[in-house]
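Asks: A structural model of the following input is requested.
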Amino acid sequence: MNKRILVILGHPAQDSLCGALAQAYVKGAEAAGHEVRSLALGSLRFDPILHEGYNCIQPLEPDLLAAQEAITWAQHLVFVYPIWWGSIPALLKGFFDRVLLPGFAFRFRKDSLMADGLLVGRSAHLLVTLDTPPWYYRWVYRMPGHQQMRRTILGFCGIRPVTVTNFGPVKTASPRTRERWLARAFAYGASA
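Replies: Down below sits the predicted model:
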């Protein structure tokens, strides 16, 4: 069955390894007949800072309104980003702060701290690059960035299941290894 897939590049640079992985995924998904849209956060024009917190919601810039529309349209979300300082890049976090708003991505229950996710019916795949060896990130650091994405961001908004694929360590990866990673990203897109 063909899906509507949104690929979001969370690395600020499109010419990065993350950018190449995102492009490979898109090519694989399109080759399989899926309908694909892409967002490269580094090319969007928006203020990633919540200047008043959620006390006063800032008006959304046109690029963020288009991003919300694309998220609504999608059945499957793919996020491609690096792990920096154990977590997601600031640009990606700022995007979530601004786009996944109350009333769009979640709704608090009346007189409760519990919330209902409003983006149910969508799944996600995280393609993540690391300089830390993936086993070390998992067993020593306990995957703080993955937990944040799976549970406190996407899961909170009702997006399930969330699959994670690690590519690393990047710093010492040979060109041949990077080519294998790109082939894997293509295959993931083709089998979405």
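Asks: make it CA atoms for all contacts and neighbour counts henceforth
Replies: Fine.
Asks: So for the chain, the centremost residue is which one?
Replies: By Cα atoms, centre = their mean, the chain has its centre lying nearest to Phe79, at 2.6 Å.
Asks: any idea where the strands of this protein begin and end?
Replies: Along the chain, counting by DSSP state E, strands occupy 4-9, 35-40, 76-82, 106-108, 115-117, 123-129, 162-167.
Asks: Now do the first one against strand 123-129: the angle between them, please.
Replies: By that I understand strand 4-9. Interaxial angle, strand 4-9 versus strand 123-129 (axes from the mean of the first three to the mean of the last three Cα atoms, to 10 degrees): 30 degrees.
Asks: If you count contacts, what does strand 4-9 end up packed against?
Replies: Applying 3 or more Cα pairs under 8 Å, 6 or more residues apart in numbering; DSSP states H and E, we find strand 4-9 packed against helix 17-31, strand 35-40, helix 62-73, strand 76-82.
Asks: for the third one, same thing?
Replies: Counting contacts by 3+ Cα pairs under 8 Å, 6+ apart, the secondary-structure elements packed against strand 76-82 are strand 4-9, helix 17-31, strand 123-129.
Asks: how many neighbours does the nearest residue to Ser38 once chain neighbours are set aside have?
Replies: Excluding its sequence neighbours, the residue lying closest to Ser38 (Cα to Cα, 6 or more residues apart in numbering) is Val7, at 4.7 Å. Other residues near Val7 come to 26 when the count uses other Cα atoms under 10 Å.
Asks: To check against the first, give me the structure of this:
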Amino acid sequence: MKTLVIYTYPNHKSLNYAFLQEVIKGSNENSNIKELQVLDLYEEGFNPLLVFNEHKRRRDMYRDPQTEKYRMQITWADKIVFVYPIWWGRPPAMLMGYIDQLFAANFAYRDKKGLLPEGLLKGKPVVCVSTMKGPTKYPLLWLNNAHKTLMRKALFNFVGIKKVKFFEFGNMESPKGKQAKKLEKIYRYFKKVAR
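Replies: Prediction:
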């Protein structure tokens, strides 16, 4: 299994970075994971801004030379892992900008007759590891599960990805946040995951 990890946090001395390290550590000890690539969007200097004009059209995003290497990573991957914080009930703008550009028509999906398009990323399971300052149940109780609904239904199902696993860790800025236990949980999951 070839795994692509997309990390979205600007600080390498952070808890999010510690979660990334546990993903890497567990994956490197998992005999099912043959290859691992990590894309750090901030370190990469990824430009999240969409630009459309007479030279750059939305319908041509699937062949934009500036994002070709990222499309190749997604095509290469058997499994995609996202590590990011939840800010204002959703992923950071940097990650959403990546999604806006990469999950484009004729690469991630193809329009067809009917209500929904044909998802072109079928068979690529996704894992979302996310952290937040608020309580773990906050997105469910106060936001009607907006984060998971956005990621699962509005994004992944739309492009054909049906298998999505979420780790939403709350209270991450609290001394009682059980951070070590949660880091261990991520390590154990990636050490054993088969597909």
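Asks: Superposing both, give me the TM-score.
Replies: Superposed pair, TM-score by TM-score structural alignment, normalised by the length of the first structure: 0.88. Supporting alignment: 186 aligned residues with a Cα RMSD of 1.9 Å.
Asks: one step back: tell me which of the helices and strands packed on strand 76-82 of the first structure sits most buried.
Replies: When you average the neighbours per residue for each of those (mean count of other Cα atoms under 10 Å), strand 4-9 leads with a mean of 24.
Asks: Measure how it sits relative to helix 17-31, angle-wise.
Replies: Relative orientation of strand 4-9 of the first structure versus helix 17-31 (the same axes, to 10 degrees): 170 degrees.
Asks: Give the aligned range of strand 4-9 of the first structure in the second structure.
Replies: The counterpart of strand 4-9 of the first structure in the second structure, using TM-score structural alignment, spans residues 2-7.
Asks: just to revisit the earlier point, contacting residues around the residue nearest to Ser38 of the first structure?
Replies: Val7 of the first structure sits next to Ala22, Val26, Val36, Arg37, Ser38, Leu39, Leu77, Val78, Phe79, Val80 when contact means Cα atoms under 8 Å, 6 or more residues apart in numbering.
Asks: Mind doing that once more with 10 Å?
Replies: 22-23, 25-26, 36-40, 70-71, 74, 76-80, 124-126, 189 (Cα atoms under 10 Å, 6 or more residues apart in numbering).
Asks: swap in Thr132 of the first structure?
Replies: Contact analysis of Thr132 of the first structure by Cα under 10 Å, 6+ apart lists Ile83, Trp84, Gly86, Arg138, Tyr141, Phe167, Gly168, Pro169, Val170, Lys171.
Asks: wait, what's in contact with the aligned residue in the second structure for the residue nearest to the centre of the first structure?
Replies: Residue correspondence to the second structure (TM-score structural alignment): Phe79 of the first structure is matched to Phe82. By Cα under 10 Å, 6+ apart, the residues touching Phe82 of the second structure are 4-8, 20, 38-39, 91, 95, 126-130, 166.
Asks: for those residues, which one is nearest Thr67 of the second structure?
Replies: Of all these, Thr67 of the second structure sits closest to Leu39, with 13.0 Å by Cα to Cα.
Asks: how close does the residue nearest to the closest one when sequence neighbours are not counted sit to Lys113 of the second structure?
Replies: Excluding the flanking residues, the one nearest Leu39 of the second structure by Cα to Cα, 6+ apart is Ile6, at 4.8 Å. Note on Ile6 of the second structure: its distance to Lys113 of the second structure, by Cα to Cα, to the nearest Å, is 32 Å.
Asks: In contact with Arg152 of the second structure, which residues are there?
Replies: The neighbourhood of Arg152 of the second structure, defined by Cα under 10 Å, 6+ apart, consists of Val126, Ala146, Phe158, Ile161, Lys162, Lys163, Val164, Lys165, Phe166.
Asks: Please check those and keep the buried ones.
Replies: Buried subset of the contacts of Arg152 of the second structure (neighbour count, 16 or more other Cα atoms under 10 Å): Val126, Phe158, Ile161, Lys162, Lys163, Val164.
Asks: In the first structure, what residue corresponds to the first one?
Replies: In the first structure, the residue matched to Val126 of the second structure (TM-score structural alignment) is Ala124.
Asks: Make a markdown table from the contacts of Thr132 of the first structure and add neighbour count and distance to Asp97 of the first structure to it.
Replies: A markdown table is the format used below for the contacts of Thr132 of the first structure (neighbours: other Cα atoms under 10 Å; distance: Cα to Cα, whole Å):
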| residue | neighbour count | distance to Asp97 of the first structure |
| --- | --- | --- |
| Ile83 | 20 | 18 |
| Trp84 | 14 | 18 |
| Gly86 | 16 | 19 |
| Arg138 | 13 | 26 |
| Tyr141 | 13 | 24 |
| Phe167 | 24 | 26 |
| Gly168 | 20 | 27 |
| Pro169 | 14 | 28 |
| Val170 | 16 | 28 |
| Lys171 | 11 | 30 |
